[in-house]
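Peer 1: Provided below for reference: sequence and predicted model.
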Amino acid sequence: MRSVTMAITLGLILTPVYQAWSQHEGHGGMGAMPMSDPVADAKREAESRMNKLTKLQDKIDAVEQQLEDKKLAPKKRLGLEKKLKKLYEKKDQLLAEGHGNSHKRHHAAAPAVDNPAAETPCAPGSKCAGEATYICSMGDYSGPMTKDGRCPKCGMTLQKK
């Protein structure tokens, strides 16, 4: 009698569990989940990266606009230059993520002539009328201020000579 009661109780408990198991195809429901589309995932990732780059460029533009102010205190200017350097590093990281290692190799092999910021409008060693000379603290660059205020070779902030 006891074994019959136990069998009925066990049957009542296990039947709903088995039915639930069979409805969601077992294994935590993984069989019922749709498979991810690699193309759609890559597209979503690229859109996300582009949104991040756009927001980052807006921040860079805002900091560069603040740096154009001639009345800016030296301490504030130094802080903004540090912030700008960090923003450019973050931008380079995002760009490197999008292009993989081939992006880094391309920049390492590219001559400085390809970089418009590296081009100097004057002959080397001569001073243009009304332009100051800026130098890199690493000694990689000497010439007029570049568009982003960084050395085209090493990325350090240029200082007035």
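Peer 2: Ah, there it is. Numbering: from 1, shown residues only.
Peer 1: can we go C-alpha only for contacts and neighbour counts from here?
Peer 2: Fine.
Peer 1: and the longest helix anywhere in the chain, what's buried?
Peer 2: The longest helix of the chain (DSSP state H) is helix 38-67. Neighbour counts over helix 38-67 (16 or more other CA atoms under 10 Å) mark 49, 53, 56, 60, 63-64, 67 as buried.
Peer 1: which one of the residues you listed is nearest His107?
Peer 2: Nearest to His107 out of those is Leu53 (CA to CA; 18.7 Å).
Peer 1: doesn't Lys91 make contact with that closest one?
Peer 2: Yes - shown here, Leu53 and Lys91 form a contact pair, counting by CA atoms under 8 Å, at 6.7 Å.
Peer 1: now Ala20: which helix or strand?
Peer 2: Taking DSSP states H and E as the definition, Ala20 sits inside helix 2-23.
Peer 1: contacts for stretch 51-66, please.
Peer 2: The contact list for stretch 51-66, computed with CA atoms under 8 Å, 6 or more residues apart in numbering, reads 80, 83-84, 87-88, 91, 94, 148.
Peer 1: quick check: the two most widely separated of the residues you listed?
Peer 2: Among the contacts of stretch 51-66, Leu80 and Leu94 lie farthest apart (CA to CA), at 20.9 Å.
Peer 1: adding another structure so you can compare the two:
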Amino acid sequence: MSLDVETPDPPELESDADLSDYDDVDVAGANDTHRDDLDAFLREGAWEEGFAEWAAQSDLDESEWEIVEDLGLVTGFDFFWDDFADRVGYHAPGLPEDWKERDLHPALDSWSTVSAINAELTELGRIVSDRLKADYVDWDADYEAPDDLPDF
């Protein structure tokens, strides 16, 4: 399946955002998250390229994507350099478990829709993260393992 929608503007990354605010992110010793660099890369094409790749294989339909847009979820993406893992990490936005009680959107009517949106936003984050690392990041990890690690 594929999703035929216009590419939204990339999220704006905040250089001073705190990674500990995310329940789904675990980064050891993050000193320089390179958010300013990653923000520039997103605007230079990484977001558009990653979004196009994701949309070509996405299982979301246009009505589900409309929910994402109506709720402004794309602005909740965050990308950061994870020096320890030598990767571009990401936080994907999602719909909360109490979506029904909060009456978030009139078209949200089932757990399957909520689950599909959350899963697809996570996949979009992964694809953009991989694109950033493969095609845009030109720095190496500064993390050096301690000398006293055992040899296996």
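Peer 2: Nice, I can see it. Here the structure is a predicted model, which is why all the values come from computation and not from measurement.
Peer 1: what's the TM-score here?
Peer 2: Remark: TM-score between the superposed chains equals 0.27 [TM-score structural alignment, normalised by the length of the second structure]; 64 aligned residues with a CA RMSD of 5.1 Å.
Peer 1: okay, the contacts of stretch 51-66 of the first structure in CSV with neighbour count, secondary structure and distance to Arg44 of the first structure next?
Peer 2: Supplementary listing: the contacts of stretch 51-66 of the first structure in CSV, determined by neighbours: other CA atoms under 10 Å; DSSP: H, G, I helix; E, B strand; the rest coil; distance: CA to CA, whole Å:
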residue, neighbour count, secondary structure, distance to Arg44 of the first structure
Leu80, 16, helix, 33
Lys83, 15, helix, 29
Leu84, 23, helix, 28
Leu87, 17, helix, 23
Tyr88, 18, helix, 24
Lys91, 18, helix, 19
Leu94, 17, helix, 15
Asp148, 17, coil, 30
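Peer 1: name the nearest of those relative to Leu14 of the first structure.
Peer 2: Leu94 (53.0 Å).
Peer 1: residue contacts, that closest one?
Peer 2: Leu94 of the first structure touches 49, 53, counting by CA under 8 Å, 6+ apart.
Peer 1: how near is it to Lys160 of the first structure?
Peer 2: Per CA to CA, to the nearest Å, Leu94 of the first structure is found 30 Å from Lys160 of the first structure.
Peer 1: which SSE is immediately downstream of whichever helix or strand Asp92 of the first structure is part of?
Peer 2: Using DSSP H and E, Asp92 of the first structure sits within helix 74-99. Next helix or strand after helix 74-99 of the first structure toward the C-terminus (DSSP H and E): helix 101-109.
Peer 1: now do that following helix: which elements does it pack against?
Peer 2: Counting contacts by 3 or more CA pairs under 8 Å, 6 or more residues apart in numbering; DSSP states H and E, helix 101-109 of the first structure is packed against helix 74-99.
Peer 1: list the buried residues for the helix it packs on?
Peer 2: 77, 80-81, 84-85, 87-88, 91, 94-95.
Peer 1: from these, which is closest to Thr5 of the first structure?
Peer 2: The closest of the buried residues of helix 74-99 of the first structure, once distances to Thr5 of the first structure are taken by CA to CA, is Leu94, at 66.3 Å.
Peer 1: sorry, back to before: ok, so of the buried residues of helix 74-99 of the first structure, who is nearest Ser102 of the first structure?
Peer 2: Among those, and counting by CA to CA, the member closest to Ser102 of the first structure is Leu95, at 11.0 Å.
Peer 1: what's the spacing between the closest one and Gln66 of the first structure?
Peer 2: In terms of CA to CA, Leu95 of the first structure sits 25 Å off from Gln66 of the first structure.
Peer 1: check Pro16 of the first structure too.
Peer 2: Pro16 of the first structure is 68 Å from Gln66 of the first structure, by CA to CA.
Peer 1: also Glu89 of the first structure?
Peer 2: Glu89 of the first structure sits 19 Å away from Gln66 of the first structure when distances are taken as CA to CA.
Peer 1: which helix of the second structure spans the most residues?
Peer 2: Per DSSP H, the second structure has its longest helix at helix 111-135.
Peer 1: my read is that Gly50 of the second structure contacts Arg126, right?
Peer 2: No - using CA under 8 Å, Gly50 of the second structure is not in contact with Arg126; the gap is 9.1 Å.
Peer 1: and the buried residues of helix 74-99 of the first structure, which two are the farthest apart?
Peer 2: Using CA to CA, these reach their maximum pairwise distance at Arg77 and Leu95, which is 26.5 Å.
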